[in-house]
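Asks: please find the sequence and the predicted model below.
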Amino acid sequence: MELKILSNINSPVDLKNLTIGELNILAQEIRETLLEKISQTGGHFAPNLGIIEATIALHYVFNSPIDKFVFDVSHQTYPHKILTGRKDAFLNKDKYGTVTGFTNPHESDHDFFTIGHTSTSISLACGLAKGRDLLNGKENIVAIIGDGSLSGGEAYEGLNNAAVSGKNIIILVNDNNMSIAKNHGGLYKDLELLRETKGKSENNFFKSLGFEYHFVDDGNNIEKLIEALKKVKDIDHPVVVHMHTIKGKGYKDAVKHLEFYHYVSPFDLKNPKLMLEKKGESYSDISENFLIKKAKGDKSVVVITAATPGSVGLQKFREECKEQYIDVGIAEEHAIALVSGISKRGAKPVVEAVGTFLQRTYDQLSQDLAINNNPATIVVHHGGISNSSITHYGIFDIPLISNIPNIVYLAPTTKEEYLAMLEWSIEQRQYPVAIRVPNTAVISTGEEVEPKFDNLNKFLKVESGNQIAIIGLGDFFHLGKKVYDELKKIGINSTLINPRFITGIDEEMLYKLLEGHELVITLEDGVLDGGFGEKISRFYSDKDIKVLNFGAKKEFVESVPLKELYERYHLTEKLIIEDIMKIFK
């Protein structure tokens, strides 16, 4: 691909003397660059294609990094990175992995926060603005937030406070009429009316809060964007610039299938249908099929997601059980309080959520749900050690959920256990229950599991032995089985336990292990601090037995290969055996 303009762009300063025609060529070159790069590596696809022109206009008008941009979620910052000295990471295949998928202050002075969760940009921008004012600064502070992110509670809090700050703060609302999935909520009727009236509707959410308001009908028109942004540059009061953009612009299939192309794995640009091919059964499929059958047979069953039906596998449920499906938008806090209310009225709510996003809900889990002890089911997806970005690292759900009183947190090891736990959780009326979906390929034994877990915190002994007891939680039970098999090869007949429960310990079984065992090891797919293994260690702390806890170290990691993490944390059968043998020397 020949680059007429982009080859000469090494910083935002290089944009300043370009003509509108040249800026449009630059936009096309960035778009072609992103299409080629993301299709080969995967990443956030449609969000970045839709904000190219706006990013060029921002850097053309403002003076980054003196003027400061805060991108909400920051999953739409690939064009920003290309324009701020990081284009080689998008043009050179050998450097594809040298930048992250989100803003990162360690990469560039043009990034001010590491951000990957939603609805935070306005609050962060308010903080930058206040710091500027305290230190007598003069720069512009610009928050860039999508319409989908406006459904998150912190976005409302930020808007409410930004509107009365009395100083320069510019909020650029990127409205493409789409969240990860379709937008839900009353706010979006207001935005729709503003789009239809070209910003002239009297029903104006932003004006009602006190913002000066500007509308750009074609948010992919660089000239129009520059004109609007020049009007608000160096403004001395809070202002909203509301622009209407096309998510996925430049790739027809993405514009047609916005939800699917929000984030993609590597695919063939010329044959994108290959992405749609199923790659075997998943736990999401199992959940969805079970819930469809359950909902069709029981009208009191309702399933809730927070804008992530694709991530948790609810697209088919959404179509077949429309009246029993709720998408609350990016509002996990509301989702948890909502299910508490649904349960109190006697219905049977199920929340399907991504583990990292449940971090927003601690207060609702504790106050709205657990204190009231309302029975509900929370299905936690993508919990565990992974090679994900630092902002989406899913190892903290066990300490978060399992230490709140009244909540029962379950860890299935197989398809059969998972289905039994779902059935029991939905039908029981005693506890709020969370179920941690195995973070592995589906494992099925064919053995029926009774959907009865009323006898809380009773572990399942799978193999009886002596000397060493292995307690493998959830998907790491299978790692425990591998360790068991290796020990057997060297003459050690150990005990293998599937605890099933994360929220408590089986004291009776743990006492019995004191007879004939010298060592207990725990394995968990999560952070050790505050985790499951520490409960076992605490129980044995005043007893004559040694305990080894295996799991993740308390640290933030950025897209580290899973194999490397397992080596770091000694989560391979070889390294676990080596650590065991050190105890027996």
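Replies: Structure received.
Asks: CA atoms for contacts and neighbours, from now on please.
Replies: OK.
Asks: and stretch 253-268, how far from the chain's centre?
Replies: Computed by C-alpha atoms, centre = their mean, to the nearest Å, the chain-centroid distance of stretch 253-268 equals 18 Å.
Asks: try it against this one:
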Amino acid sequence: MPKILDQIQGPNDIKKIKPKELEQLAVEIRKFLIEKVSKTGGHLASNLGTVELTIALHLVLDFPDDKLVWDVGHQAYTHKILTGRKKGFDTLRQYQGMSGFPKRKESECDAFDVGHSSTSISAALGLARARDIKGNDNKVVAVIGDGALSGGMAYEALNNAARLDSNMVIVLNDNNMSITENVGGMANYLGKIRTGSKYRNLKDGVENVIRSVPCVGNRVADKVKRSKDSLKRLFIPGMLFEDMGLTYIGPIDGHNIEQMRRAFLSAFRANEAVIVHVVTKKGKGYSFAEKKPSVYHGVEPFYVRTGENKTKEKAITYTQVFGKKLIELAKEQESIAAVCAAMPSGTGLMQYRKLFPERYYDVGIAEEHAVTFAAGMAAGGMHPVVAIYSTFLQRAYDQILHDVCIESLPVTFAIDRAGIVGSDGETHQGVFDLSYLCSMPNMTVMAPKNGTELEEMLSFSVKQDMPIAIRYPRGKINNRLEAFAKPIEYGKSETLYSGEKIALIAVGSMVETACDVREKLKSHGIHATVVNMRFVKPMDTERLEELTKSHSVFVTMEENVEQGGFGQKVADYLQTIKRNDIALVNCSIRDQFIQHGNVEILKKTLGLDADSITERILLNL
């Protein structure tokens, strides 16, 4: 029997499918997603939860003329299927394959490139204004999750959307989760809307009773109806959006296609911004994802029948080492507090949260607030440790500079997923942090070569009265360099191997690569020096000056962009001491964004693998 899904070959094909077949289409899409993501890895639970929502939107929108903006975008897989990209799922998130996020260069049906939270309303509002200026009449829709409403940018956009004098629809996809459970006032507020039937029951009952009164019933009922805003404020908290100047519809069953379709058509008839609140279940249709949606938010390849990860190896990760060490330190030092932005699991803080609930703060998807909140705690005598991914911390650039560094407050930044992270692509690669952090006065920047050094750096940082950033990569730890364990000394590097002529000067994750390069150079009769810098700022200039006495080639190695990076700092230093006779080979990332793909493939493509670096060195001799 032919699959209904096979009828979807391009944009708008869904309109040819009979209404009675739409529920079966949803079933087939879920089966397809589970099968494909189990092989490639990707975002699963969020996509399973938005199948019917996406179908309903595609029934009322015409692509590519109408514009649909997804917040973050990791829930847009069904949208990709319905716009004719089903075959692309065989290469999902693989090098030169289909992106796991909406990409304009991938399809004209993707209205905006996304990857970070709380951006969709702003982008959609911009698209609506552009439409109005150009005199077009296409529809504009933003889909934003309830978790993304913990981000301040969403409220800035809502504030401006209330002034829109033409139509725009904001779909609030409410699944009571971001990556982990939601926190804060908005989460509680939406929870009341989901469960609150008091207003609707009271309104209907009162109106029916009054209208039954002879002669005066209809007149009194009309007055009561005109006072509905007061009733709403008393019995249903959904008036927040209407008080902001936005029309609110909902909550609606996010798995009832026909109900959503009617609601969207109604919303499009308004000459203003309308919020349609739909309630969905994250992970719907796959029992393992329904029970543990945070575990199945982003997954590696897995076995469909058991839900188990196909990777048997249970290696220790940098994230786990950080979490474990912070617990040890918090037991010894009562001034330590942990702050994260809606990712306690991803940053390794789940166990810390259980043990020190009074010193643990999840502020939601609000990195800017997280940093200034931490600055306030530091000013009050605490030593907060802010654990945020590199790609998300860059959203709080001004807060780090203005609220932490100017006052030189004792805040430790634990920067996970620094460097090349792989499959999530341009929006998630953590390759800018060295550049922007090193530009800030009073900031100290460190990078460990392995897990043991991460522990030592964390211990060191929480004892200092200044801002310190520790950046470390995603993934497992290699214990190969455990023999090198010189104590941490402020601003000082560590020499792993002493040689001559060529100095391999590496930062963090690239120290291991430097050791591989050293071995490859030995086959060419070259015995290189390997230096683990440890501190990118302040840089160990004494060690660099010492190296100039016996080396003619400096090779700097970092997983960071070239502009403003460690290699440029070394080049500036050589220029300052007028050592133009020292050749510098800067192994970093050129002026570009890095696409998605396997980390090892990306490193080779970028020239940051041991073979490529060795070849560059030999060419410079």
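Replies: The structure has been received and is ready for your questions. As the structure is a computational prediction, the values presented were derived from the model and not from experiment.
Asks: how much space between Lys481 of the first structure and Cys126 of the first structure?
Replies: For Lys481 of the first structure, the distance to Cys126 of the first structure equals 52 Å [C-alpha to C-alpha, to the nearest Å].
Asks: typo on my end, it should be Lys231 of the first structure
Replies: Going from Lys231 of the first structure to Cys126 of the first structure by C-alpha to C-alpha gives 21 Å.
Asks: more crowded one of those two?
Replies: Higher neighbour count among Lys231 of the first structure and Cys126: Cys126, with 24 against 11, using other C-alpha atoms under 10 Å.
Asks: my read: the more buried one touches Asn168, true?
Replies: No: using C-alpha atoms under 8 Å as the test, Cys126 of the first structure is too far from Asn168 to be in contact (9.6 Å).
Asks: tell me the counterpart of Tyr283 of the first structure in the second structure.
Replies: Matched to the second structure by TM-score structural alignment, Tyr283 of the first structure sits across from Tyr318.
Asks: how much space separates that match from Lys203 of the second structure?
Replies: Counting by C-alpha to C-alpha, the gap from Tyr318 of the second structure to Lys203 of the second structure is 56 Å.
Asks: where in the first structure does the lengthiest strand in the second structure fall?
Replies: Identified as the longest strand of the second structure according to DSSP state E is strand 551-561. Mapped onto the first structure using TM-score structural alignment, strand 551-561 of the second structure spans residues 517-527.
Asks: what about Ile545 of the first structure, neighbour count?
Replies: Ile545 of the first structure, neighbours per other C-alpha under 10 Å, totals 15.
Asks: map it across to the second structure for me.
Replies: Checking TM-score structural alignment: Ile545 of the first structure goes with Ile582.
Asks: now the closest residue to that match other than its chain neighbours: how far from Asp572 of the second structure?
Replies: Leaving aside its sequence neighbours, Ile582 of the second structure sits nearest to Ser552 (C-alpha to C-alpha, 6 or more residues apart in numbering; 4.9 Å). Here the distance between Ser552 of the second structure and Asp572 of the second structure works out to 16 Å (C-alpha to C-alpha).
Asks: neighbour count for the two, which is higher?
Replies: Neighbour comparison, Ser552 of the second structure and Asp572: the larger count goes to Ser552, with 18 against 12 (by other C-alpha under 10 Å).
Asks: my read is that that one contacts Asp581, right?
Replies: Yes: using C-alpha under 8 Å, Ser552 of the second structure is in contact with Asp581, at 7.1 Å.
Asks: what's the mean distance for the helix ranked longest in the first structure versus the second structure?
Replies: Assignment by DSSP state H gives helix 20-41 as the longest helix of the first structure. For helix 20-41 of the first structure, the mean deviation from the second structure after alignment is 1.2 Å (mean C-alpha distance after the TM-score superposition for the first structure).
Asks: who are the packing partners of that helix?
Replies: Helix 20-41 of the first structure sits against helix 46-50, helix 52-61, helix 88-91, helix 222-232, with contacts defined as 3 or more C-alpha pairs under 8 Å, 6 or more residues apart in numbering; DSSP states H and E.
Asks: for stretch 31-44 of the second structure, buried residues please.
Replies: By 16 or more other C-alpha atoms under 10 Å, the buried positions in stretch 31-44 of the second structure come out as 32-44.
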